[in-house]
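Visitor: What follows is a protein structure lacking sequence information:
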């Protein structure tokens, strides 16, 4: 793979920004986590840069464990590619051919999907959705400030710490852009001490981008706790194009 073909790990970058950490901060946190666990490592800003640039796509186990401790996420949810052996059939004179699967990048998107330029949507957005609680017989609104990181037609979203209407319920979005249509998946881990007792919910999401490019609205779909399929409205409203540490701190609060 040449340098030009390296695909940035936008999921890791979004998680780092969401935690309000610089690349230096993350490296220091990884070293500290390693020392506390009795597994010293040599994490550096340069290593974090290589991960985020897609140059290094699979962290060594000692770094993987430190990443999980610092971010609170399994390493496979941080945008890293898991090593998958290529299927190869040697030509034995009977028509055998090498089988080369289509190359996948850390976010799971093939090179064939990265050909069309997309509008820029990176920055801080207000995410807001509605859901009906069958147990309480009411409709509620879930709201988060999230940071969107964009690479080509791919958007990765991560809620900011403390920026949820329901404290302790982090939200992740994995989206792709096709002109004015945004499609993808969502995942939310509910607060351990909340009504849903730390349950993990996930589903699909499709949004239409308004002509201004400052609002997306559409529908979510997902499974409920009673194994039924639910749906409801979802919107993203643009707040700020900056992803600086100061901006992240300003939006690390529950939406008003």
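Guide: Yep, that arrived. Since we're looking at a predicted model, the values are computed, not measured. Numbers count the residues shown, from 1 in each chain.

Visitor: Please make it C-alpha for all contacts and neighbour counts, starting now.
Guide: Noted.

Visitor: Packing partners of the longest strand belonging to the chain?
Guide: The longest strand of the chain (DSSP state E) is strand 138-151. With contacts defined as 3 or more C-alpha pairs under 8 Å, 6 or more residues apart in numbering; DSSP states H and E, strand 138-151 has these neighbours: helix 10-18, strand 123-133, strand 154-164.

Visitor: try this one side by side with the last:
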């Protein structure tokens, strides 16, 4: 069985691109970089449905440039877990490991999620800036959240953050009403944090209505101290259609 790459799909949808448009952008990037590629809608589909487990280096570099994210943050399995073989279609498929590690990802049984949490969510968190007199600031993003089984992956829409050019990604796991995972935010290059990339852990509880998640984040600060603060996700729309995403592609109120 293959495991769909919902992270890559969330990132693509966060960029407001269809599979065909995403393939075209990858081809155009390859031309600009002097590394022409044959990215197609079918190739993007194979990455997203998991039938192609990992992209060739040529495509991996294009994916990193287009998304602004490292390839290991785009939902592809780590090459250390298995031997990778060229499948001749722009990607690689996993084969049996020579050291006896089973193919695919084996995870512990998970509690069945109560519902589907895919949709557009308003993400709001607070943090204290020690370099600015311990003033409390708020970060807000409209995030596309996609669910596959017990896994939730999220990516902020390109123009939908309170602070411009600060994309946010979420990789979360559901266990009943508990949501646990990681977050990553790339700060604006011309902002106070000068393009620094911050990441940390996140745990929230889902309200019985399924329309709000609230909890705490933890992460390191500018002075290499460990900070924490409140984080909330509030459901805005259950649709992930292109028109809906376009309507939320703006800074939150």
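Guide: Done, it's in. Note that the structure is a prediction, hence the values are computed from the model and not measured.

Visitor: distance from the biggest helix by length in the second structure to the first structure after superposition?
Guide: Under DSSP state H, the helix in the second structure containing the largest number of residues is helix 19-32. On superposition with the first structure, the mean distance recorded for helix 19-32 of the second structure (mean C-alpha distance after the TM-score superposition for the first structure) is 1.0 Å.

Visitor: what does that helix correspond to over in the first structure?
Guide: The counterpart of helix 19-32 of the second structure in the first structure, using TM-score structural alignment, spans residues 23-36.

Visitor: Kindly report the same for stretch 230-249 of the second structure.
Guide: Using TM-score structural alignment, stretch 230-249 of the second structure pairs with 233-252 in the first structure.

Visitor: again, but for stretch 44-62 of the second structure
Guide: Counting by TM-score structural alignment, stretch 44-62 of the second structure corresponds to 48-66 in the first structure.

Visitor: With stretch 198-211 of the second structure instead?
Guide: Under TM-score structural alignment, the match for stretch 198-211 of the second structure is residues 201-214.

Visitor: Show me where the stretch 151-256 of the first structure has its strands.
Guide: Ranges of strands within the stretch 151-256 of the first structure are 154-164, 171-178, 181-189, 200-209, 215-223, 229-240, based on DSSP state E, counting those that start in this stretch.

Visitor: Just say which of these is most tucked in.
Guide: strand 154-164 (a mean of 25; mean count of other C-alpha atoms under 10 Å).

Visitor: By how much does that strand deviate from the second structure on average?
Guide: Mean deviation for strand 154-164 of the first structure: 0.5 Å (mean C-alpha distance after the TM-score superposition for the first structure).

Visitor: Read off where that strand ends up in the second structure.
Guide: Under TM-score structural alignment, the match for strand 154-164 of the first structure in the second structure covers residues 151-161.

Visitor: what's around residue 112 of the first structure, how many residues?
Guide: A count of nearby residues for residue 112 of the first structure, using other C-alpha atoms under 10 Å, gives 10.

Visitor: what secondary structure does it sit in?
Guide: Judged by DSSP: H, G, I helix; E, B strand; the rest coil, the three-state class of residue 112 of the first structure is helix.

Visitor: For residue 129 of the first structure, give me its contacts.
Guide: Contact analysis of residue 129 of the first structure by C-alpha atoms under 8 Å, 6 or more residues apart in numbering lists 141, 142, 143, 232, 233, 234, 235.

Visitor: what's the spacing between it and residue 39 of the first structure?
Guide: As judged by C-alpha to C-alpha, to the nearest Å, residue 129 of the first structure and residue 39 of the first structure stand 42 Å apart.

Visitor: cool, and residue 161 of the first structure?
Guide: Distance, residue 161 of the first structure to residue 39 of the first structure, using C-alpha to C-alpha: 27 Å.

Visitor: Help me confirm that residue 118 of the second structure comes into contact with residue 145.
Guide: Yes. Under the criterion of C-alpha atoms under 8 Å, residue 118 of the second structure makes contact with residue 145 at 5.1 Å.

Visitor: Which one of those two is surrounded by more residues?
Guide: Under the criterion of other C-alpha under 10 Å, the comparison of residue 118 of the second structure against residue 145 puts residue 145 first, with 28 against 19.

Visitor: Ignoring the adjacent residues along the chain, who's closest to that one?
Guide: Using C-alpha to C-alpha, 6 or more residues apart in numbering and skipping the chain neighbours, the partner closest in space to residue 145 of the second structure is residue 154 (4.3 Å).

Visitor: With residue 195 of the second structure instead?
Guide: Once flanking residues are discounted, residue 195 of the second structure sits nearest to residue 189: 3.8 Å by C-alpha to C-alpha, 6+ apart.

Visitor: Map that neighbour onto the first structure.
Guide: Using TM-score structural alignment as the criterion, the counterpart of residue 189 of the second structure in the first structure is residue 192.

Visitor: Tell me how many other residues crowd its match.
Guide: 13.

Visitor: ok, it to residue 199 of the first structure distance?
Guide: Taking C-alpha to C-alpha, one finds residue 192 of the first structure at 8 Å from residue 199 of the first structure.

Visitor: Same question for residue 22 of the first structure.
Guide: Residue 22 of the first structure is 30 Å from residue 199 of the first structure, by C-alpha to C-alpha.

Visitor: same question, residue 189 of the first structure
Guide: To residue 199 of the first structure, residue 189 of the first structure is 6 Å away according to C-alpha to C-alpha.
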